[in-house]
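Undergrad: sequence first, predicted model second:
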Amino acid sequence: MKTRNYGQGIVLLEADSNYTILHKTDGAREISSYTMKWHIERLGTEIILIRPIRKFCVNLQFLKAFNGNFFLMNHFKRPIPVSRRRKEQVESQLHKYMNQSNSN
């Protein structure tokens, strides 16, 4: 796996047992034998990620819409649900991201 610009073009990560599927902007999917936790630790400095549900981790740069229960992403057709347990945390992270984006 390339280390330079590793996070570039990643829309979201999808967990599948001990594998991770990386969904990219061009519609390509890359299957990795590393866990989602490994990818999150690695991508944490490159892109802004939110994990709304155990199965998905989304890149906020490609966020199209959020209605409180679902994320809609650019370059990804299915809505990403937000778990009830993580809803407050996700909303506060999203609010923090939006404030940072507006101030820059």
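TA: Nice, I can see it.

Undergrad: every contact and neighbour count from this point should use C-alpha atoms.
TA: OK.

Undergrad: K64 sits in which helix or strand?
TA: Using DSSP states H and E, K64 falls within strand 63-66.

Undergrad: which helices and strands does that strand pack with?
TA: Applying 3 or more CA pairs under 8 Å, 6 or more residues apart in numbering; DSSP states H and E, we find strand 63-66 packed against strand 70-73.

Undergrad: what's the following helix or strand after the strand it packs on?
TA: strand 80-81.

Undergrad: what packs against the helix or strand just after that following strand?
TA: Once strand 80-81 ends, the next helix or strand along the chain (criterion: DSSP H and E) is helix 87-103. When contacts are defined as 3+ CA pairs under 8 Å, 6+ apart, helix 87-103 packs onto strand 49-53.

Undergrad: could you tell me how far the strand it packs on lies from the centre of the chain?
TA: Centroid displacement of strand 49-53 relative to its chain, using CA atoms, centre = their mean, to the nearest Å, is 6 Å.

Undergrad: the structure to be compared is supplied as follows:
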Amino acid sequence: MKNEELLHVGSRKSFDTQEIVMLEAQENYTKIHLVSGKIFMSSTTLGKIELRLKGNPYFFRTHRTFLVNLNYVTAYKEKSIEVENNRNVTLSRRRKERFQSIFKSLNS
């Protein structure tokens, strides 16, 4: 799996989407979790970031709080997904079936 593009947040920050493990909503802010383990805070909402990543098939909204890069999913269970750095994120019931379908197609 590959995804080559930059995600621009704010007026001065941009991130290579390949370096983003997941994004986490915190009210009107978003935590950007990178492969390196670093976490950046952005004043851009998760909804706006999701719109910017709309054309990228590797990012999936698992829950109202999380947007994950499918390249870094290491396991998934009934109600959660594990991503690199041993982080667990919630998988909502109504998004579970779609997640399984997309994840399966990207890994075949």
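TA: Cool, got the structure. Everything quoted here is computed from the prediction, not taken from an experiment.

Undergrad: and the TM-score between them?
TA: The TM-score (TM-score structural alignment, normalised by the length of structure 1) is 0.79; 97 aligned residues with a CA RMSD of 1.9 Å.

Undergrad: show me which residues of the strand holding K64 of structure 1 are buried.
TA: Across strand 63-66 of structure 1, burial judged by 16 or more other CA atoms under 10 Å covers 63, 66.

Undergrad: with stretch 46-54 of structure 2 instead?
TA: Of all the residues in stretch 46-54 of structure 2, those buried under the rule 16+ other CA under 10 Å are 46-47, 49-50, 53.

Undergrad: any chance of these in TSV, plus secondary structure and distance to V83 of structure 2?
TA: Converted to TSV, the buried residues of stretch 46-54 of structure 2 look like this (DSSP: H, G, I helix; E, B strand; the rest coil; distance: CA to CA, whole Å):
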residue	secondary structure	distance to V83 of structure 2
L46	helix	18
G47	helix	21
I49	helix	19
E50	helix	18
L53	coil	19
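
Undergrad: the residue nearest the centre of structure 2 and S14 of structure 2, how far apart?
TA: For structure 2, the residue nearest the mean C-alpha position is V68 (2.0 Å; CA atoms, centre = their mean). Note on V68 of structure 2: its distance to S14 of structure 2, by CA to CA, to the nearest Å, is 17 Å.

Undergrad: got it, and K104 of structure 2?
TA: Look at K104 of structure 2 and S14 of structure 2: by CA to CA, they are 29 Å apart.

Undergrad: swap in Y58 of structure 2?
TA: Distance, Y58 of structure 2 to S14 of structure 2, using CA to CA: 18 Å.

Undergrad: so which of the two has more stuff around it?
TA: Of the pair Y58 of structure 2 and S14, Y58 is the one with more neighbours under other CA atoms under 10 Å, namely 21 against 12.

Undergrad: just give me the match in structure 2 for W38 of structure 1.
TA: In structure 2, W38 of structure 1 lines up with K48, judged by TM-score structural alignment.

Undergrad: so which residues make contact with stretch 21-35 of structure 2?
TA: 19-20, 39-46, 64-69, 71-72, 83-85 (CA atoms under 8 Å, 6 or more residues apart in numbering).

Undergrad: quick revisit: got a list of what the residue nearest to the centre of structure 2 touches?
TA: 21-23, 59-62.
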